[in-house]
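Visitor: I would like to see how this sequence folds:
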Amino acid sequence: MHNIIYTKSAPKPIGPYSQGIKRNNIVMTSGQIAINKNNQIISDNIVEQARVILQNIKNIIQKSGLQINDIIKMTIFVTQLNEMNEINVIYNDFFQTHNARLPARTCVEVSNLPKNAKIEIDAIAIQH
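Guide: Model (predicted):
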C-alpha cells in the first residue's frame, strides 16, 4: 500500500497526479515546475525557478517524514542545457545548506515543459 503526500507548502498539482507517493521507505515526488505556491506565477529567471523547485521538493519530502539527506536520485529536465552552470550553483548550494550528500542525478534537455517552465525536477528519497 502507498500513501499520497500532499502539503500546502508546495503548489497543487496542475493535472491528475499527486505531489508525491510514499511506499514503505521510498518517496517519489512528481516532477515539480517553479509554480510559486502563493501567487501561482512562474518567474522567467532560471535561477529563481531552480530555487522555487528545490524548496517545493524539500517541502514534499519533509511532509513525508524524510529529509533532504534521504534524497538518492534527482532528474532534471531543462529547455536550455546551456543554463546548467547557473542551475548547478543553486543545486549545489541547496544540498550544502542542508548538509546533505549530493544524490545521483540525470539531466535531460527537452523541447518544452508545462506552463512554459524552463526547468522541472523530480526526486526519489529512501528512509534509512
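
Visitor: switch to C-alpha atoms for all contacts and neighbour counts from now on
Guide: Noted.

Visitor: What about residue 15, how many residues nearby?
Guide: By other C-alpha atoms under 10 Å, the residues close to residue 15 number 6.

Visitor: again with residue 115
Guide: Under the neighbour criterion other C-alpha under 10 Å, residue 115 is assigned a count of 12.

Visitor: I have a second one here; can you model it like the first so I can compare?
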Amino acid sequence: MAQRTAIIPAGAPAPVAPYSPGLACGGLLFVSGQLPVDPATGAFVEGDMGARARQCLRNVQAVAQAAGADLDRVVKVTVFLTDLADFAAMNAAYGEFFTAPFPARSTIQVAGLPLGSNIEIEAIIDLP
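Guide: As a prediction, this is how the structure comes out:
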C-alpha cells in the first residue's frame, strides 16, 4: 500500500467528524468536502451562494497549499448543492478560482449536507 499522509492546514476549520481535511497518497491529494466555514470564526460565512462557494474554494486551496500545491493542479472537483437553482451563482464564483484547462467537475444535488450547509466542495489534486 502506498504511504498515506494526512494534510491538516494550520488555521483550517476543524473537521466535524473523524476524517482528514486532505490525504496525500500516490502523488495525489484527496481534499475532503469543504463547507463554507470561515476558519477565523468557525462559523459559516455570511452572504449568498457566491460567498459560500468562494469560502469552500478558499478552504480547498488552504489544504492544497499545506501540501505544497495550489488550485492550478486540481484535476477533479465535485460540488454538492442542496438546490440546483444555486448552480449559476456557484458557477460564477467557481470561475474566479480556475482557468483553462479547467478541472473535470461534477455538480450533484443532494437532500442534505453536514451542519445544514447548502454547499460542499471536494477536490483531487496532482501533487508537484
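
Visitor: Could you check how far the closest residue to residue 121 of structure 1 other than its chain neighbours is from residue 62 of structure 1?
Guide: Nearest residue to residue 121 of structure 1, sequence neighbours excluded (C-alpha to C-alpha, 6 or more residues apart in numbering): residue 76, at 4.5 Å. For residue 76 of structure 1, the distance to residue 62 of structure 1 (C-alpha to C-alpha, to the nearest Å) stands at 20 Å.

Visitor: How about residue 128 of structure 1?
Guide: 14 Å.

Visitor: who's more crowded, residue 76 and residue 62 of structure 1?
Guide: Counted by other C-alpha under 10 Å, residue 76 of structure 1 and residue 62 do not tie: residue 76 has more neighbours, with 20 against 15.

Visitor: The residue nearest to residue 121 of structure 1 -> structure 2?
Guide: Counting by TM-score structural alignment, residue 76 of structure 1 lines up with residue 79 in structure 2.

Visitor: ok, then the element right after the strand or helix carrying its match?
Guide: Secondary structure assigned from DSSP states H and E places residue 79 of structure 2 in strand 74-81. For strand 74-81 of structure 2, the succeeding helix or strand toward the C-terminus, using DSSP H and E, is helix 87-94.

Visitor: quick one: that next one to structure 1 mean distance?
Guide: Compared with structure 1 after fitting, helix 87-94 of structure 2 has a mean deviation of 0.5 Å; criterion: mean C-alpha distance after the TM-score superposition for structure 1.

Visitor: Fine, thanks again, bye for now.
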